[in-house]
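Engineer: I'll drop the sequence and a predicted model, then ask my questions.
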Amino acid sequence: MSRGEQAVLIQAPGGPEVLQWTPVEVGEPGPGELRLRHHAIGLNYIDIYHRSGAYPLPLPARLGMEAAGVVEAVGEGVTHLAVGDRVAYASQPPGAYATARLMPARCVVRLPEGIAFEAGAAMMLKGLTAQYLLRKTLPQGGLAAGDFVLFHAAAGGVGLIACQWARALGRA
């Protein structure tokens, strides 16, 4: 399906001037894929690392790791999502800076009606990072009652979510 889709591409690493708003062909999803129509995208520091070449990507490259939108088409074998579902993601492959895209379905989650697309696109990477820190880092198995948590940047996205989550767990 082509509706004059566009995406941000870079041909070489550099500053913001290398960002190019480019017509792209999205196509139909293959097995295990979804075609998504973005309603909001998340901006993250890793996007700057990709653009600058600090974390090199094969060129030409699409940028952006996080977005929210609506499923437009479902590839073979995808059972947890359907056309029309509101969704969000934060993962590889890069390419969220786009009007629409194909995405591996295993990386996409349903976005509840009560969460705006903008919030969904802004919280996934930070929320997954907080989940990792609170549930997967040492001590093995996550935090236990009486453990202390110290975030040096509790006013940032990850710190704010992690501190609220830790408090909800009764550990702050």
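Structural biologist: Looks like it arrived, so ask away.

Engineer: C-alpha from now on. contacts and neighbour counts both.
Structural biologist: Will do.

Engineer: Name the single longest helix found in the protein.
Structural biologist: helix 117-135 (DSSP state H).

Engineer: Packing partners of it?
Structural biologist: strand 33-41, strand 66-74, strand 86-90, helix 157-168 (3 or more Cα pairs under 8 Å, 6 or more residues apart in numbering; DSSP states H and E).

Engineer: now it, how far from the chain's geometric center?
Structural biologist: Its chain's average C-alpha position is 9 Å from that of helix 117-135, according to Cα atoms, centre = their mean, to the nearest Å.

Engineer: Show me which residues of it are buried.
Structural biologist: Buried positions in helix 117-135, judged by neighbour count with 16 or more other Cα atoms under 10 Å: 117-131, 134.

Engineer: ok, so of those residues, who is nearest residue 110?
Structural biologist: residue 120 (9.9 Å; Cα to Cα).

Engineer: Just the angle for the longest helix of the chain relative to strand 66-74, thanks.
Structural biologist: Here helix 117-135 runs at an angle of 110 degrees relative to strand 66-74 (axes from the mean of the first three to the mean of the last three Cα atoms, to 10 degrees).

Engineer: got the angle for helix 117-135 vs helix 157-168?
Structural biologist: 60 degrees.

Engineer: residues in contact with the nearest residue to residue 145 once chain neighbours are set aside?
Structural biologist: Spatial nearest neighbour of residue 145, chain neighbours left out: residue 171 (6.1 Å); criterion: Cα to Cα, 6 or more residues apart in numbering. Each residue near residue 171 by Cα atoms under 8 Å, 6 or more residues apart in numbering is listed here: 143, 144, 145, 146, 147, 148, 149.

Engineer: burial of the fourth one, as a residue count?
Structural biologist: Residue crowding around residue 146 was assessed by other Cα atoms under 10 Å; the count is 9.

Engineer: So it lies in a helix, does it not?
Structural biologist: No: Residue 146: not assigned to a helix; according to DSSP: H, G, I helix; E, B strand; the rest coil it is coil.

Engineer: adding another structure so you can compare the two:
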Amino acid sequence: MAPIPKTMSGVLIEENGGVEVLKWKTDLPVPQLKDGEVLIRNEFIGVNYIDTYFRTGLYKPPSGLPLITGKEAAGTVISSRSPLLKEGDRVAYLGDATYAQFTSANPSTTLVAPLPAGLPTETAAAALLQGLTALTFIREAAGIKQELGVSLGPWTLVHAAAGGTGSQLVQILSVMGAKMIATAGSKEKCEIARKNGAQFTIDSSTEDIATRVKEITSGKGVDVIFDGIGKATFDLDLEIVARKGLVIVFGNASGAAGPVDLFKLMAKNIKIMRPSMPNYITTEEERKEFTTELFDLLLTGKVHTHIHKVYDLKGVAEAHTDLEGRKTTGKLLLRV
């Protein structure tokens, strides 16, 4: 391989704020490998809401600012001090500081998954974080363990069902046979959710969600709600969830949900969770189990990833603007 340069291009955040704080730099230091680490030349980088949270200051990075944000990417190992991977391996990974040409990662402590033959690097970058989020939340948080395509599962509802994580949730729940309602903000987005397998859709821009849920479920409500919107939908969730139902809040697209008045949970014995996907893949066995299942779903075509747009890394501000403006359906990628 070509010699590794000492500096690289990337996007640096030196202060919290709007998209104007995403600064393009051409003189960032290339990471120096420690024992057990690999250096990855990024090809495609996933854009996620969590990236905007670190940019605005909603989430505080452990090391503070300045910060290279980004939590997932896919590319090629160009240097290795790990026995688990070698130079030339194609990988998709979860880590930190992915908004750059090169990123270091330790495959013994974080998810760095070799890509199977036939799975494009672009697809892996688009599917990894949101696909694993959907899969672990369905399996672990909701406890839906039915065999794929066999069981008729509980009533489920997915908010923002045409977005990146929402689309993955809808598809995987559909493959598993769950009864599903999807909400989305337009007719076009509802059609995407239907094509992904939702039996019922609700256009939140023109329909009353609570009324429609009661109609669809004959007054029962839904057993499991997957809510990546947060503040704007949380009170609604408590209204439409079934007795002994579960509300899984995993995102803050409209702001953080809560605080919660615990007395509101008593009338229906409601359970609430705020899970974190990384806490479901902390062991090597967990990482292997969930990536293997996700890659199989992608390779067999049971689940697909719709890429809304691929932006140049230098144009990341446009990607954040589109994501926060809810102008997108599916996944946003940055090309290095």
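Structural biologist: Here it is on my side, so go on. Please read these numbers as outputs of a predicted model, since none were measured by experiment.

Engineer: follow-up on the earlier one: got the contacts of residue 171 of structure 1 as a markdown table, with distance to residue 49 of structure 1 columns?
Structural biologist: As requested, the contacts of residue 171 of structure 1 are exported to a markdown table (distance: Cα to Cα, whole Å):
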| residue | distance to residue 49 of structure 1 |
| --- | --- |
| 143 | 31 |
| 144 | 35 |
| 145 | 37 |
| 146 | 37 |
| 147 | 34 |
| 148 | 32 |
| 149 | 28 |
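
Engineer: May I ask which of these has the most neighbours?
Structural biologist: For those, counting by other Cα under 10 Å, the largest number of neighbours falls to residue 143: 19 neighbours.

Engineer: Could you find the closest non-adjacent residue to the residue of structure 1 most remote from its centre?
Structural biologist: Computed with Cα atoms, centre = their mean, the residue of structure 1 farthest from its C-alpha average is residue 146, at 32.5 Å. Nearest residue to residue 146 of structure 1 in three dimensions, chain neighbours excluded: residue 171, at 6.6 Å (Cα to Cα, 6+ apart).

Engineer: From residue 144 of structure 1, how far out is the one you found?
Structural biologist: 8 Å (Cα to Cα, to the nearest Å).

Engineer: Please list all residues in contact with the residue nearest the centre of structure 2.
Structural biologist: In structure 2, the C-alpha nearest the mean C-alpha coordinate belongs to residue 130, at 2.6 Å (Cα atoms, centre = their mean). Residues in contact with residue 130 of structure 2 (Cα under 8 Å, 6+ apart) are 164, 165, 168.

Engineer: ok, now residue 67 of structure 1?
Structural biologist: With Cα under 8 Å, 6+ apart, residue 67 of structure 1 has these contacts: 38, 39, 40, 41, 42, 88, 89, 90, 96, 120, 121, 122.

Engineer: Can you find the partner of residue 123 of structure 1 in structure 2?
Structural biologist: Using TM-score structural alignment as the criterion, residue 123 of structure 1 maps onto residue 127 of structure 2.

Engineer: With residue 45 of structure 1 instead?
Structural biologist: So, by TM-score structural alignment, residue 45 of structure 1 is matched to residue 49.

Engineer: still on that earlier bit, from residue 61 of structure 2, how far off is the match of residue 123 of structure 1?
Structural biologist: Residue 127 of structure 2 is 24 Å from residue 61 of structure 2, by Cα to Cα.

Engineer: Repeat that for residue 321 of structure 2.
Structural biologist: Applying Cα to Cα to residue 321 of structure 2 and residue 61 of structure 2 gives a distance of 21 Å.

Engineer: Aligned against structure 2, show me the partner of residue 100 of structure 1.
Structural biologist: Match for residue 100 of structure 1 (TM-score structural alignment): residue 102.

Engineer: Not counting its neighbours along the chain, what's nearest that match?
Structural biologist: residue 41 (4.8 Å).

Engineer: tell me, how many neighbours does that neighbour end up with?
Structural biologist: 23.

Engineer: What residues of stretch 285-295 of structure 2 count as buried?
Structural biologist: 287, 290, 291, 294, 295.

Engineer: Please identify the helix or strand for the third one.
Structural biologist: Okay, so that is residue 291 of structure 2. Here residue 291 of structure 2, judged by DSSP states H and E, is contained in helix 284-299.

Engineer: Which part of structure 1 matches that helix?
Structural biologist: So helix 284-299 of structure 2 sits over no part of structure 1, by TM-score structural alignment.

Engineer: quick one, the very next helix or strand once past that helix and helix 121-136 angle?
Structural biologist: Using DSSP H and E, the helix or strand that directly follows helix 284-299 of structure 2 along the chain is strand 307-312. With the same axes, to 10 degrees defining the directions, strand 307-312 of structure 2 sits at 130 degrees from helix 121-136.

Engineer: could you say what helices and strands whatever helix or strand comes next after strand 307-312 of structure 2 packs with?
Structural biologist: Going down the chain from strand 307-312 of structure 2, the next helix or strand is helix 316-324, by DSSP H and E. Applying 3+ Cα pairs under 8 Å, 6+ apart, we find helix 316-324 of structure 2 packed against helix 49-56, strand 331-335.

Engineer: and if we set it to 6 Å?
Structural biologist: Using 3 or more Cα pairs under 6 Å, 6 or more residues apart in numbering; DSSP states H and E, no helix or strand is in contact with helix 316-324 of structure 2.

Engineer: In structure 1, point out the residues matching it.
Structural biologist: So helix 316-324 of structure 2 is aligned with nothing, judged by TM-score structural alignment.

Engineer: Any chance you could list what contacts that helix?
Structural biologist: Applying Cα atoms under 6 Å, 6 or more residues apart in numbering, the contact partners of helix 316-324 of structure 2 are residue 19.

Engineer: if you set the cut-off to 8 Å instead, what comes out?
Structural biologist: By Cα under 8 Å, 6+ apart, the list of residues contacting helix 316-324 of structure 2 reads 19, 20, 22, 47, 49, 52, 253, 311, 328, 332, 334.
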